[in-house]
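Novice: Any chance you can model this:
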Amino acid sequence: MLKALFLVLLPTVMVFAQNQDSIFIKKIYDETLAKGEAYDNLRVLCKSIGPRLSGSTGAKKAVEYTKKVMESYGFDKVFLQDVTVPHWTRGSKEEAYFIKDGKKINVPIAALGGSVASSKSGLMAEVIEVQNFKELKDLGEQKIKGKIVFFNRPMDPTKINTFEAYGGAVDQRGGGASQAAQYGAVGVIVRSMNLRNDDFPHTGSMRYAGGGMIPAAAISTNAANELSRTLKSHPRTQFYFKQNCQTLADAPSHNVIGEIIGSEKPEEIIVVGGHLDSWDLAEGAHDDGTGCMQSIEVLRTLKALGYKPKRTIRVVMFMNEENGLKGGTTYADVAEKKKEKHLYAIESDSGGFTPRGFGIVGNDNQVNALTAFKPLLSPYGLHEIGRGSGGADIGPLAKTGTVIIGFKPDSQRYFDYHHASNDTFETVNKRELELGAASMAALVYLLDNLN
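Specialist: Sure, this is the predicted structure:
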């Protein structure tokens, strides 16, 4: 009899719980959209601090600023975690040009992060264009030695997921210099990782892995198109570029951490975060100032609503995602040594655009548990909830069984700004930013109440 009664009442209990969740999620969105502070905090980060490459003065100021913001919100605990980071500097602005029909064509160019400098007088050599590493190998040393290799494979415009397009092209930026050096190239220039045709060169990390260290730089997509056309009619065109970058000794820095301690299971941790460092060309608004300010806003919103989490909710500003991932790996190593129990980790590192959903890295049961949230989240435009990618900073936590979750905003405009000088505060829409923060807060609330 009792079993039968339970089965009758169970659907009613589930509906009641869902209604309670819906009511609180609405409160989260109301608070964030009406009283949110992420946009104003982002303005300070971008306009008063600006570029924040690891090891720089800007990175240090960003650490101090975000710690102060968290303290002002009265989180239960705010602290710094020591991290040793790479310290690469660009030096004075790069120069580049090629000669076409007797005219000097200036080229927008930016050294790739981690590259060596050219000589003080710069580098001039004939250019040879390739699309991929196989083509490079087929040409061989005889045709490449003494030349500048021009990697000109565009991001695939047919990919609706622009991160998939990025993944299909970025190997030429990351490993092109080492590959070309094996065949005697004296330098490398790479088409910017950008779907749009414009005049902004996009920097980004590269690595040397044997074969010699030759200077490497990105040129804008418009310049890449012009150079490619020129090489078809003038295959012996010479290209000049000069860059003044250098790698200094590793520098001390910090992850910035704040938390609200759980009332029932404080030893169980839900992390939400973004990376505080940015490339040096611009303000790092979408990459990843938006993710950082959204993550802080998650805790601010829950606290403002008087919510007492069952589990500890922690926000982390990771340092050094762009050129080393030292913040993420250090955080995971410390967590493992302390035997901390991280249940879920959410990262926002895809820009501050309109929310679409969440990508999940976990086993079938874990993924199914989160996809069950769709009825509660879809009224807010969060339809894309399922298997996907998480985030670089939180990825190292997966080894301890943590479910890794990536916040997914609309991706169509992200690579217009990614790693380029136009990644500024003005490109961020306040409402889209706040919708993202509310979406992440809603998910944190649901995860806190799961099981």
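
Novice: hey, let's count contacts and neighbours off CA atoms from now on
Specialist: Will do.

Novice: in the longest helix anywhere in the chain, what counts as buried?
Specialist: Longest helix in the chain by number of residues (criterion: DSSP state H): helix 2-35. Neighbour-count burial for helix 2-35 flags 21-22, 24-25, 27-29, 31-33 (criterion: 16 or more other C-alpha atoms under 10 Å).

Novice: what does stretch 274-288 give?
Specialist: By neighbour count with 16+ other C-alpha under 10 Å, stretch 274-288 contains the buried residues 274-288.

Novice: One more sequence to fold, the one below, so I can look at both together:
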Amino acid sequence: MNKFLGVLLLLSSFSLFSQSSDDEIQVKNIYNTALTNGHSYQWLDHLSNEIGGRLSGSLNAEKAVKYTKEQLEELGLDKVWLQPVMVPKWVRGPKEVAYIEAEPGSKNEVPICALGGSIATPKEGLKAKVIEVQSLQQLDSLGEEQIKGKIVFYNRPMQADLINTFRAYGGCVDQRSAGAREAAKYGAVGVIVRSMNLRLDDYPHTGTMSYGDLPKRKWIPAAAISTNGAELLSKMIKWNLDTKFYFKQQCEQYKDVESHNVIGQITGSEFPNEIMVVGGHLDSWDLGDGSHDDGAGVVQSMDVLRLLKETGYKPKRTIRVVLFMNEENGLRGGRKYAEVAKQKGERHVFALESDSGGFSPRGFSFDASDAAFNQVLAWKPLFKPYLIHYFEKGGSGADIGPLKNNEIAMAGLRPDSQRYFDYHHAANDTFDAVNKRELELGAAAMTSLIYLFDKYGVKTQPQPKIKG
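Specialist: Predicted structure coming up:
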């Protein structure tokens, strides 16, 4: 009996070792291929330098749809198609201008940009006294008497002592998204928002804003000011409470237009009805060329399918790359994909998103059951040689969010985020800011995770037994 148990233990240990060894070899093969024969960087080069910024509803966005569809077709996938989706069309217009007037006749020009979705100023521009606030709540304490007829200047910076820069971003982005709506309720004539950026520079950072259910007649123009500009404006207001601010922007909102999600698929050999998604958003803001946000995620996701084919791996489950349209100012693409999947009764078991820039990958955050998360933790030794160490419960991604249910496991790639908001939504988010090797390491990490979930499936939470 003891000998029999010993043999079983030996065979079990050999099986586990063999399994682990096979996975180590495949993950190493993925990394080697990504770093010596990756395609993500050359795809990003074209998206960024040949097409440029890809704001939803723009000609460049449609060029990007056409280009990425062609590239996926060249990979020899089982299926490539376009999924129609209606998206907003907002146009920035000519470059915005602004200056601070601390006393009559003095003009200190500062860099600004219209926030996405904002209305234009009057044709001649808008000039008024400025009142500085640190939060939406502060408006309530000031009231209409102190705000009416003025430009509200939101100047709450990102919290510098937070290591997680996305938390710092989340802690102040309400100024941008809801600032105009709330200030208009007290009679403000315009809004200027400090850019969501941890460093001091001259780049204004755009981003979406909303008027909510505010009547259109009460809408006011909203713009972002660079962090250096915000510092200067704050100092001038302290020096002279009668300081005025002038800005002019000519943006315009048009009717919705049709665009597309781009989808490519490798059909599973054993479980074709179990679908795994990897993706990023194809649209970007218009100031730069969207290399980090989210050209990097797009090309990394495309390369996941190519790397699986290049390394000779045949997926058991259906793996899709989805390049979502309109994450930046509507999330229409993500919602449409989930809507169609539900209509078709498709079963999604895993989804991975890359939308945090093309910097060195550090790991993944998971929105998953304890069973699925513990499964991932057991794979940590496979990632250790590649300096992937961050495996935590947390958010996944905006575009895959609408797929969430009790069954699916979701994950987000987590690159080093310390420099991400230096570029986010700004004119310096360009191809030269992306490091080729870092981009390829991210693609390899994503491919490795997809491979493991495909090979072993997604563990589900045990259901409690019902006593009868």
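
Novice: How alike are these chains, TM-score-wise?
Specialist: With the length set by TM-score structural alignment, normalised by the length of the first structure, the two chains reach a TM-score of 0.98; 451 aligned residues with a C-alpha RMSD of 1.1 Å.

Novice: Show me what the longest helix of the first structure is packed against.
Specialist: Contact partners of helix 2-35 of the first structure among helices and strands, from 3 or more C-alpha pairs under 8 Å, 6 or more residues apart in numbering; DSSP states H and E: helix 290-304, helix 374-377, helix 430-448.

Novice: Now do the shortest one: distance to the chain's middle.
Specialist: Translated: helix 374-377 of the first structure. Centre-to-centre, helix 374-377 of the first structure and its host chain are 26 Å apart (C-alpha atoms, centre = their mean, to the nearest Å).

Novice: now swap in stretch 143-155 of the second structure and tell me
Specialist: 32 Å.

Novice: Same list, the buried residues of helix 2-35 of the first structure, but as JSON lines with distance to residue 292 of the first structure please.
Specialist: Formatted as JSON lines, the buried residues of helix 2-35 of the first structure follow (distance: C-alpha to C-alpha, whole Å):
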{"residue": "21", "distance to residue 292 of the first structure": "26"}
{"residue": "22", "distance to residue 292 of the first structure": "26"}
{"residue": "24", "distance to residue 292 of the first structure": "23"}
{"residue": "25", "distance to residue 292 of the first structure": "21"}
{"residue": "27", "distance to residue 292 of the first structure": "22"}
{"residue": "28", "distance to residue 292 of the first structure": "18"}
{"residue": "29", "distance to residue 292 of the first structure": "18"}
{"residue": "31", "distance to residue 292 of the first structure": "18"}
{"residue": "32", "distance to residue 292 of the first structure": "15"}
{"residue": "33", "distance to residue 292 of the first structure": "17"}
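
Novice: on that earlier part again, need the winner for burial among the helices and strands packed on helix 2-35 of the first structure.
Specialist: Most buried of these, by mean neighbour count (mean count of other C-alpha atoms under 10 Å): helix 290-304, with a mean of 27.

Novice: what comes up buried for the helix or strand just after the longest helix of the first structure?
Specialist: Helices and strands here follow DSSP states H and E; after helix 2-35 of the first structure, the next one along the chain is helix 38-43. Neighbour-count burial for helix 38-43 of the first structure flags 38-39, 41-43 (criterion: 16+ other C-alpha under 10 Å).

Novice: which bit of the second structure covers helix 38-43 of the first structure?
Specialist: Using TM-score structural alignment, helix 38-43 of the first structure corresponds to residues 40-45 of the second structure.

Novice: what's the mean gap between that stretch and the aligned bit of the first structure?
Specialist: In this overlay with the first structure, the average offset of stretch 40-45 of the second structure from its partner residues is 0.5 Å by mean C-alpha distance after the TM-score superposition for the first structure.

Novice: Residue 79 of the first structure: what's it in contact with?
Specialist: With contact set as C-alpha atoms under 8 Å, 6 or more residues apart in numbering, residue 79 of the first structure has these partners: 67, 256-258.
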